[in-house]
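K.L.:
Provide a 3D model corresponding to the input given below.
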Amino acid sequence: MYPGIDFNGKVVWITGASSGIGEALALQMAARGSQLILSARNQTELERVETLCKDAGAADVLVLPLDVSKHETMEPAAQQVFAQYGKLDLLINNAGVSQRSFCIDTAFEVYRQIMDINVLGQIALTLAVLPAMVARGEGHIAVTSSIAGKVGVPLRTGYCAAKHAVMGFFDALRTEVAADGLQVTTIVPGFIQTNVSKNALRGDGQVAGITDQDIAEGMPVDECADVIITGFETGLPEIAVGTGPEMGLPQLKSDNPTGAFQALEQMAAQLRQAS
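P.N.:
As a prediction, this is how the structure comes out:
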């Protein structure tokens, strides 16, 4: 357990802040008086969220458009944040893209794109802020992973690879920076009502444009943000969030790996028949 976070006055940088979990977290932190840096590619949507955050009570809001796949832009963006605020209390690496295609139908460039955004983008931004946090002896870095970072599921080979990678990277980082006074939190959502499946990539790189039934019936995003914020406030190093049967898959894999693999193989077979 970590000391809980009091968000009042804290400088918090959220990527993927233009919608979904990122937007919901921004609004929750705004209501607690945080100073927010909102990043994503869509400036218009960021400005919409900025207005909502100011109305909710944010102490300050900086809109900082950012494409995390352009790794060379991370350092200048971090320099801008430190120049304006002098510190960064919490970075939430939340940007990401999912996948909806079988491996055999997926172009290699789609895998590269998924890894560039979901893994290398998170690492690049973390590296850009880490030295200042270590020098200060204080700071908190979080990443939004997924149940797909714990268990391999069909139609998401690239997404699962990426989310397993960030779980490994940030779990290892946690061990390294603890002695420097820094904290690392991994967020592990299940099915949440966001545009994650609608914005997912097909095998040819095109956007899927369809919301999965599991996502549509998942936890409302505001409730998801409530759980995550509570996890930060109570000091959890890993925050699992979701209410569906998918949340039991990691434990099933641990207790009965053969049973878990068979269940997921059946799921894949059903998806093949339906496609």
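K.L.:
only C-alpha atoms for contact and neighbour calcs from this point on.
P.N.:
Will do.
K.L.:
Contact partners for the nearest residue to E23 once chain neighbours are set aside?
P.N.:
Once flanking residues are discounted, E23 sits nearest to A17: 4.7 Å by Cα to Cα, 6 or more residues apart in numbering. With contact taken as Cα atoms under 8 Å, 6 or more residues apart in numbering, A17 is in contact with E23, A26, L38, S39, A40, L46, V49, N94, A95.
K.L.:
how many neighbours does the second one have?
P.N.:
A26 has 31 neighbouring residues, counting by other Cα atoms under 10 Å.
K.L.:
show me the contacts for it.
P.N.:
A26 makes contact with I14, A17, L36, L38, C53, according to Cα under 8 Å, 6+ apart.
K.L.:
now the contacts of A17 in JSON lines, with secondary structure?
P.N.:
Putting these into JSON lines (DSSP: H, G, I helix; E, B strand; the rest coil) gives the following:
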{"residue": "E23", "secondary structure": "helix"}
{"residue": "A26", "secondary structure": "helix"}
{"residue": "L38", "secondary structure": "strand"}
{"residue": "S39", "secondary structure": "strand"}
{"residue": "A40", "secondary structure": "coil"}
{"residue": "L46", "secondary structure": "helix"}
{"residue": "V49", "secondary structure": "helix"}
{"residue": "N94", "secondary structure": "coil"}
{"residue": "A95", "secondary structure": "coil"}
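K.L.:
Another for comparison:
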Amino acid sequence: MNFSGQTVWITGASSGIGAALARELAADGAKVILSGRNEAALATVAADCPTAVVLPFESTDYDALPALVEQAWNWQGAVDLLINNAGISQRSLAVDTALPVYQRIVDVDLLAPIALTQALLGRMVARGSGRLAFISSIAGKVGVPMRTAYCAAKHGLIGYADALRAETAHLGLKVHVISPGSIRTDVSRNALTADGSKRGQSDKVIDNGIEPAVAARAMIDAMLADQRDIIVAEGGEKQMGELRRTPDALLDQVGGLMSAGYAARMAAEAQ
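P.N.:
Coordinates of the predicted model:
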């Protein structure tokens, strides 16, 4: 079982996890839509994918989303899986960090994936099928020092995704939360510091992390197995994530609220 023949839209696809996901999915026969800001880098990834289209955009350009969704959907007649991967990290103490840094990280890591999902959601609901994946982080489950903005955004992303799953599971949609640990990417090098400038150097734990292709394969296989809370990490990071994993029984319980008429009852009470 794989995503062969399906259309997958990946944000942050120019490098790191996003590029690895694109290449792995394309090797499985998926048709991939590659989005990000660096059009040249996206073209390099597309060259490795038999069926791909480059759809560059700034993730926080919310006004552009309706037209982009239209273009993405019409490319192959639907989008079967949206992977919200684009993001930016942080390396600074809260006491030193300027508010615009929080605003930027929350905008990119939380509001942007919500905005894109909301723009696409109605089409998936009308179709009665589709998958939505959100790349959070172990830092989205556990508060990690020097990442207060990043943790806030990634925790929020999990909350949105879990609530969205509860609302849409009975409509035929599947929602995956993916929490990576240290993956060998430029995430630390591109992280924002206290004044909003790029850090410019990596962390040893990231440099010794999981290879992106290995991580991408694990994420894809977990989605194919219909796992909802997916952790891709090793060692202590994996242990931290597992301690904060949401049990399937609880996800089932919350999801069952909609099938039991929760939204209709709430609407009736509001009248």
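K.L.:
Give me the TM-score for this pair.
P.N.:
The TM-score (TM-score structural alignment, normalised by the length of structure 2) is 0.88; 245 aligned residues with a Cα RMSD of 1.3 Å.
K.L.:
Which element, helix or strand, includes the residue nearest to E23 of structure 1?
P.N.:
For A17 of structure 1, there is no enclosing helix or strand under DSSP states H and E.
K.L.:
conserved subset of the contacts of A26 of structure 1 in structure 2?
P.N.:
Retained in structure 2 (both residues aligned by TM-score structural alignment, their matches' Cα atoms under 8 Å) from the contacts of A26 of structure 1: I14, A17, L36, L38, C53.
K.L.:
Look up how far A19 of structure 2 lies from the counterpart of the first one in structure 2.
P.N.:
With the correspondence set by TM-score structural alignment, I14 of structure 1 lines up against I10 in structure 2. Separation of I10 of structure 2 from A19 of structure 2 (Cα to Cα, to the nearest Å) stands at 9 Å.
K.L.:
Ok, R217 of structure 2 next?
P.N.:
With Cα to Cα as the criterion, R217 of structure 2 and A19 of structure 2 are 12 Å apart.
K.L.:
Those two: which has the busier surroundings?
P.N.:
Counted by other Cα under 10 Å, R217 of structure 2 and A19 do not tie: A19 has more neighbours, with 27 against 17.
K.L.:
Could you report the neighbour count for P100 of structure 2?
P.N.:
P100 of structure 2, neighbours per other Cα under 10 Å, totals 12.
K.L.:
got it, and N42 of structure 1?
P.N.:
Neighbours of N42 of structure 1 using other Cα under 10 Å come to 15.
K.L.:
quick revisit: let me know whether the match of I14 of structure 1 touches L42 as I believe.
P.N.:
No. Counting by Cα atoms under 8 Å, I10 of structure 2 does not reach L42; the two are 10.8 Å apart.
K.L.:
Mutual contacts of the two, please.
P.N.:
Joint contacts of I10 of structure 2 and L42 (Cα under 8 Å, 6+ apart) are L34, S35.
K.L.:
May I ask which two of the kept ones among the contacts of A26 of structure 1 are separated the most?
P.N.:
Farthest apart among those by Cα to Cα are I14 and C53. That separation is 12.6 Å.
K.L.:
show me where the stretch 1-150 of structure 2 has strands.
P.N.:
7-10, 31-34, 52-54, 81-84, 130-135 (DSSP state E, counting those that start in this stretch).
K.L.:
which part of structure 1 lines up with the last one?
P.N.:
The reference is to strand 130-135 of structure 2. Using TM-score structural alignment, strand 130-135 of structure 2 pairs with 139-144 in structure 1.
K.L.:
Same check on the fourth one?
P.N.:
Taken onto structure 1 by TM-score structural alignment, strand 81-84 of structure 2 occupies residues 90-93 there.
K.L.:
cool, the third one as well?
P.N.:
Mapped onto structure 1 with TM-score structural alignment as the criterion, strand 52-54 of structure 2 occupies residues 61-63.
K.L.:
same check, this time on the second one
P.N.:
Correspondence between strand 31-34 of structure 2 and structure 1 is established over residues 35-38, with TM-score structural alignment as the criterion.
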